[in-house]
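>>> Make a model of this:
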Amino acid sequence: MPHIHILTVSDRAHAGHLPDTTGPRAVELAAEHFPEWSADSAIVPDGIESVSSGVLAARGRGADVVLTLGGTGCSPRDLTPEAMDSLIGTELPGIAEMLRREGEAQTATAALGRGRAGIVGRPKSGAHEEEAPPPEPPTVVVNLAGSLRATEQGLALLAPLLPHLIEQLSGGGDHARH
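This is a model prediction of the structure:
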């Protein structure tokens, strides 16, 4: 059974100064969109180390997908995309582009989003194939904006893609889908 981990990225929610509304909502939506999957969540503060550690911890617990919520804007503490630099081996730019494009149709400021999507646990582009494969299966990471609207819209957009992507990463999947 695939597992999806929701990682809320927020200094204020992590410190208990603000309730996390997006994380619990994302877990609810994951159960609706992926009824055969398990889901859990955590909160980390903004920052490169905290976000990358949160993603790696979820990966270590077997997460097939990690959705980060927050830290994708332009403020000084919005460093979620930078946390992906050391993690993502294979970029999935079409997913990030789709999320921005569809988000922009609802909210003009979605164009300012810097979220990324990619695969953790695959060699970086250009790496030699002879390198030993990672001991763990790959994990898909998608950065969503931290708003409730972005979370709801993002999960709806990802719902038809993630099962197929997970199937492909495990060696299955039909490449000729229409």
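
>>> Could you use CA atoms for every contact and neighbour count after this?
OK.

>>> Excluding chain neighbours, what is closest to the residue positioned nearest the centre of the chain?
Closest to where the C-alpha atoms of the chain average out (C-alpha atoms, centre = their mean) is residue 142, at 2.3 Å. Closest residue to residue 142 apart from its sequence neighbours, by C-alpha to C-alpha, 6 or more residues apart in numbering: residue 117 at 4.3 Å.

>>> Second input sequence below; structure requested for side-by-side comparison:
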Amino acid sequence: MRWKVGLVCASDSGSRGEREDTSAQVIRELVEEELFGELVDYQVVPDETQDIMAAMIEMMDYYQADLIFTTGGIGMMPRDVTPEATLKVIERQTPGFPEAMRYAMMRKSGAGMLNRATAGIRGKTLIINLPGTPEGVHECLSAILDQLPRALRALTGRGGDHLL
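The predicted model follows:
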């Protein structure tokens, strides 16, 4: 069985059609080739808490996504609100994923500590915030990709009771 994956790109300029989301292709490739997942929904929304939340909730409730990635909006700019939107949607945090991503980023540059990404669970869906650049997405996903199947099996009940 393939994992159902949703993707939310938080970008004011992208939502207006002024900028192409180049991170989406990196995610698509890694999801299909490494995670054996299927992208079931993809939305580009403005950097607005309510819009980001609505996109995630739709992916969970309508598409029954097992995993949702967000891209963009995790920095320190005033309009970067993706972590706040995620925290309003999730029921439980999973701090290991953003910690691993920040560690991987900081090995290359101290700027990795400016990454405010979060991750968590709502129902049986795992949500993970990723950077908005293809390089950042690749670096962060590479840091956590090997543990995603284990997490998804545990979360969805498709892998036994004890996976840790």
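
>>> TM-score of the superposed pair?
Counting by TM-score structural alignment, normalised by the length of the second structure, the TM-score of this superposition works out to 0.91. Behind it: 160 aligned residues with a C-alpha RMSD of 1.5 Å.

>>> In a strand, the residue nearest to the centre of the first structure, correct?
Yes - residue assignment for residue 142 of the first structure, taken from DSSP: H, G, I helix; E, B strand; the rest coil, places it within a strand.

>>> quick one: what's aligned to it in the second structure?
Matched across to the second structure, residue 142 of the first structure falls on residue 128, judged by TM-score structural alignment.

>>> I'd guessed its match sits against residue 120; true?
Yes - Residue 128 of the second structure sits in contact with residue 120 when judged by C-alpha atoms under 8 Å, with a separation of 6.7 Å.

>>> Walking through the second structure, point out its helices one by one.
Counting by DSSP state H, residue ranges of the helices within the second structure are 12-15, 23-33, 49-61, 82-89, 96-108, 134-144, 148-156.

>>> Save those helices as JSON lines, and put in distance to residue 5 of the second structure and mean neighbour count too.
Supplementary listing: the helices of the second structure in JSON lines, determined by distance: least, C-alpha to C-alpha, whole Å; neighbours: other C-alpha atoms under 10 Å:
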{"stretch": "helix 12-15", "distance to residue 5 of the second structure": "20", "mean neighbour count": "16"}
{"stretch": "helix 23-33", "distance to residue 5 of the second structure": "8", "mean neighbour count": "17"}
{"stretch": "helix 49-61", "distance to residue 5 of the second structure": "9", "mean neighbour count": "19"}
{"stretch": "helix 82-89", "distance to residue 5 of the second structure": "16", "mean neighbour count": "20"}
{"stretch": "helix 96-108", "distance to residue 5 of the second structure": "17", "mean neighbour count": "18"}
{"stretch": "helix 134-144", "distance to residue 5 of the second structure": "14", "mean neighbour count": "19"}
{"stretch": "helix 148-156", "distance to residue 5 of the second structure": "11", "mean neighbour count": "16"}
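
>>> circling back: just tell me what the residue nearest to residue 142 of the first structure corresponds to in the second structure.
Matched by TM-score structural alignment, residue 117 of the first structure corresponds to residue 119 in the second structure.

>>> How much space separates its match from residue 76 of the second structure?
To residue 76 of the second structure, residue 119 of the second structure is 17 Å away according to C-alpha to C-alpha, to the nearest Å.

>>> okay, these two: which has more neighbours?
Taking other C-alpha atoms under 10 Å, residue 119 of the second structure and residue 76 do not tie; residue 119 has more neighbours (24 against 11).

>>> how much space between the more buried one and residue 125 of the second structure?
Spatial separation of residue 119 of the second structure from residue 125 of the second structure under the definition C-alpha to C-alpha is 11 Å.

>>> just residue 48 of the second structure next, same as before
Using C-alpha to C-alpha, we find residue 48 of the second structure at a distance of 21 Å from residue 125 of the second structure.

>>> what about those two, which has more around it?
residue 125 (23 against 18).
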